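J.: Below is the structure, and that's it, no one-letter string:
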């Protein structure tokens, strides 16, 4: 039965004596099953009675609240989740062996069953509290505190990992293994994705990461029947469905069916009504699906829902509303009588900070919307398609020729309108935006010479571009990926290094740098004459 080794913790042991550790774990698994079947309130009710006496009840209860807080992005929810996770950490602390820590091998060998579980639960509490700290607070003291939590968590996972694996021989090992897989997998995967200059600083501070090792740990955790299976699976989904697109290393299925995908997202909205935030994730994906189909009013509809219901990035949602409306003919009625110019003017007033900084996509949207400040604004030519590039949309449609052809028609029409309009200070930049996006369409169509010409036009215009400085390094990256597909390895490496070293302080710089790092790492790992890497677009 759950027991403590110190008399000081007798109360905790007495309170927990009614349930064995196995019984606690079994009940927490039942609560997670309820959560995964959309019975959110019932799940919390099952956990709540023992949050002050069971480390696992406390941790899982706090984890559910943290997931809710990250989706609602409400200050009260974030604060409540932080306080609950702090309480969970205190519960775990009561079960831990007193100092020295697990990193001391002689101490690790003397840990009993509960103390081994408590170490992993405690490390997980630290990690989740750090995430909430970065999400909520913006001052430097909070960042330092969050960094300390991350480091302490990492040390427990890293220093204790081999000892936990070798020492623990109890029947409930699957949950302990799952905890280690989640913690070590998350750290290794996340750290491995940072560009070298950031990674050097982290390695100096004692951090290191191996992507393949991290992915294998998370896969092991996700496929096992343990309390962290859901967290491991969510992290893997985040990596494969989001980060790989940003890094330009995603793999696309040639038979992707948007109709089926859209039906699944619509079904997801019908599955439950308790946590509307799950609907918002579906709205976001549906917005892009309709964008790929150039159904501008439907894309606007979902952007409008997001702008009304979600707190995550109102600047982004309103920008997308305006961008969708701007793609409609001038004489076509706007839904709800809205005006894209007024919406663009609202965008800068809606910016927010996450982890102390404004999200890069919000900064990009604000910069693009600035030209609408003027009483006589110069309209953006293809703002939806430009933002679609930032979210990897052109690669998403690369196996759907009819969708690529539709995008090309839109770009050709925009180019014709631009050529027929009086020149202004934005004209050159607008032409370069169209060249970049046309290059991506040509690449999707297999017209590689035409694509190369488009990317090269942007690069040759470097000194003339006034506002959209992100275009040049991104064109170099797209050109390098084109060269990789053609087996022109040395030329590709040269361009990647140029994009990496010669350009600073442009929109979405971190995303471009991550892509450069990923492409160079892929080239280094595969010394063959030719490998295929999808572009961000």
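T.: Looks like it came in fine. On a predicted model such as this, the values are computed, not experimentally measured, just so you know.

J.: going forward, measure contacts and count neighbours with C-alpha atoms only.
T.: Will do.

J.: buried set for the helix or strand hosting residue 495?
T.: Residue 495 belongs to helix 489-501 when elements are defined using DSSP states H and E. Within helix 489-501, the residues that count as buried by 16 or more other CA atoms under 10 Å are 489, 492-493, 495-497, 499-500.

J.: just the helices in the stretch 301-450 of the chain please.
T.: 314-326, 340-346, 360-369, 383-390, 393-396, 401-420, 427-444, 448-460 (DSSP state H, counting those that start in this stretch).

J.: Put this next to the previous one:
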């Protein structure tokens, strides 16, 4: 915000915060700039764990910018804590902000005396952006709300935000074209914005009711998304698949990386524009606000839509939404370069995406491909630089320390991550403390610290009400492991055995009693359904076998959760070996007769084998992992039907086969072995390369084939969780085909 600050030094009077309706256009503009500065600097306190301080400062202003900041305060509280009362407060504030922004936008359009031909955005665009931001936040709150009606309203608001942001980006694209910004000589291509519709005069949505039926958003309309590099005006394309197919993630390596802003490895300068806050194009404070905010909002929107599971994404495309992960990510990186609240939110969304959502995924580009510009991959060095930048901006925030711990975990340094999390418990924001406690619970589970895992999950119950059923269940799972450790110890301690048995029984029985209280669009949360079914299964088995509930538990539910949260990606070889040992049938505490009957249950056996195959695959023993999975995949599907059956085992096994095909195709040692075999057969180097490419293409085709099977699978209990991994895999496969010019089979 260096340029913005330069305009505003000394502007701190009350009149500068609350613009007067009278006065010259110059005075009004100066007052508006001052309002932006005050509101944005106040809202930025949120990113330093001071929401209360942010609200106190924001209440001193009466502009739409301050109204947006107040809405952002409650929005952050609501999405970090998932508390219903705060969600209602956020909805009310954001609705008020929408109404004010709409009125200010229409007023600005009517009264503007600015007739400059070289302006980037139409009059009122700053208020249109506020409107879109409020709609986007309101939509996210509504979709997370328990009500189906609120969820539907949320999708309507997403639609309106999409149209508004599309109009703003159209204006920006047209301005860049007038400036003659032509693309450098590279493969990068970005389709131009579609022509403005009749319902969008001025560059953004002009009425609040005419788009109720969503008739102006066909499936091929992806909006005019701004990538990290602006590429000028290219030939018009209308087919979305052609647009995506033309995108290339390679950058022009002849251009130097920017020296200022966030350090990157693939961010060449382009006509002074890609330098972000130092650009000679965006030097006006209001333009900076619009540009950084529009990139942040549109980036979030495109990324969100791209992340939904395949079955749901098809529904969204019918009503006019089609996500674009690559463009969304590029826009977020562009916004993150600006030292303002828009840049901070963009940076946070990037870290949440990379450290969180991509942490669940297995089918991703290699680090080498990411260094070359693969946007769909995980850019480790770039995320580290972004995190360092944010921590320097907001040194008192536990939120960035939390992300630092997740970054450590993704680097397979779980002890380091746990150390950071344990020292990060004094945040001024209870929501950040809750996130920190949940991550500490998971990491403790991964390293086998079951007492720490239990205590941290029970702490989560005290800190928020996101899913008490899951918290109690996982705390109970930790106690099962403690009970089994005591039961199988060389020196028996009967008091310790009974203590853990009793505590495990208490926690497991508590979990279903609070399940279903948290819902998503009038439906129970998948993991709460999973918990209720698991406990019911063990209760029925307990009665059938005549054993206690805790002794009726089969394959380690803790290690099953490690697989479902994909903690395997964060583990090194010794931790993986320890995990494999915890899956042994010898860990069961039932009698030999009861144990035999548990092992004979098809779904129980399949769950264990899927978990075991994933561990063996992570250890690099691919052939062994495939053999295990093939035995699972021949099992009768009917054996997984029933109210308490673990129906996710077969689709999970199918997904694991896709992962195997991908890692084999990307493994340099396997490719080297293939070349060596060819050389021994006196095959020419050209033939060897052809054979290697054929082998790699076969692995890619196999990977896509398995992913397509899972994407088309009938509904199962954890289809959304598996579906996120599948969607990321499909995006990666599409990227890989495009980069190599390989058509799909």
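T.: Looks like it arrived, so ask away. As the structure is a prediction and not an experimental result, all values here were calculated from the model.

J.: quick one: which of the buried residues of helix 489-501 of the first structure is nearest residue 332 of the first structure?
T.: Nearest to residue 332 of the first structure, judged by CA to CA, of the buried residues of helix 489-501 of the first structure is residue 499 at 41.6 Å.

J.: so the helix or strand following the helix holding residue 495 of the first structure corresponds to what in the second structure?
T.: Next in sequence after helix 489-501 of the first structure, counting helices and strands by DSSP H and E, comes helix 509-525. Across the second structure, the stretch matching helix 509-525 of the first structure (TM-score structural alignment) is residues 719-735.

J.: how big's the offset between the matching stretch and the first structure?
T.: Comparison of stretch 719-735 of the second structure with the first structure after fitting gives an average deviation of 2.7 Å (mean CA distance after the TM-score superposition for the first structure).

J.: what distance separates that stretch from the middle of the whole chain?
T.: Averaging C-alpha positions (CA atoms, centre = their mean, to the nearest Å) puts stretch 719-735 of the second structure 12 Å from its chain's average.

J.: go on, stretch 640-656 of the second structure?
T.: 25 Å.

J.: can you list the residues that contact that stretch?
T.: 533-534, 536-537, 602-604, 606-607, 610, 614, 629, 632-633, 637, 706-707, 709-710, 713, 716-719, 722, 726 (CA atoms under 8 Å, 6 or more residues apart in numbering).

J.: cool, and stretch 32-49 of the second structure?
T.: Contacts of stretch 32-49 of the second structure (CA under 8 Å, 6+ apart): 4-5, 8, 11-12, 16-19, 51, 53-55, 57-58, 61, 63, 65-66, 69-70, 72-73, 285-286, 289, 340-341, 344, 394-399, 427-429.

J.: what about the aligned partner of residue 155 of the first structure in the second structure, how many neighbours?
T.: Using TM-score structural alignment, the partner of residue 155 of the first structure in the second structure is residue 163. Neighbours of residue 163 of the second structure under the rule other CA atoms under 10 Å: 21.

J.: now swap in residue 300 of the first structure and tell me
T.: 25.

J.: What sits closest to it if chain neighbours are left out?
T.: residue 321 (5.0 Å; CA to CA, 6 or more residues apart in numbering).

J.: Contacts only, for the one you found.
T.: So residue 321 of the first structure contacts 299-301, 303-304, 340, 343 (CA under 8 Å, 6+ apart).

J.: what's the counterpart of it in the second structure?
T.: Superposed on the second structure with TM-score structural alignment, residue 321 of the first structure falls opposite residue 475.

J.: and the nearest residue to residue 165 of the first structure once chain neighbours are set aside, how many neighbours?
T.: Distances taken as CA to CA, 6+ apart place residue 177 nearest to residue 165 of the first structure, at 7.4 Å, with adjacent residues excluded. A count of neighbours around residue 177 of the first structure, defined by other CA under 10 Å, yields 23.

J.: mind checking which helix or strand residue 177 of the first structure is in?
T.: Per DSSP H and E: helix 173-192 holds residue 177 of the first structure.
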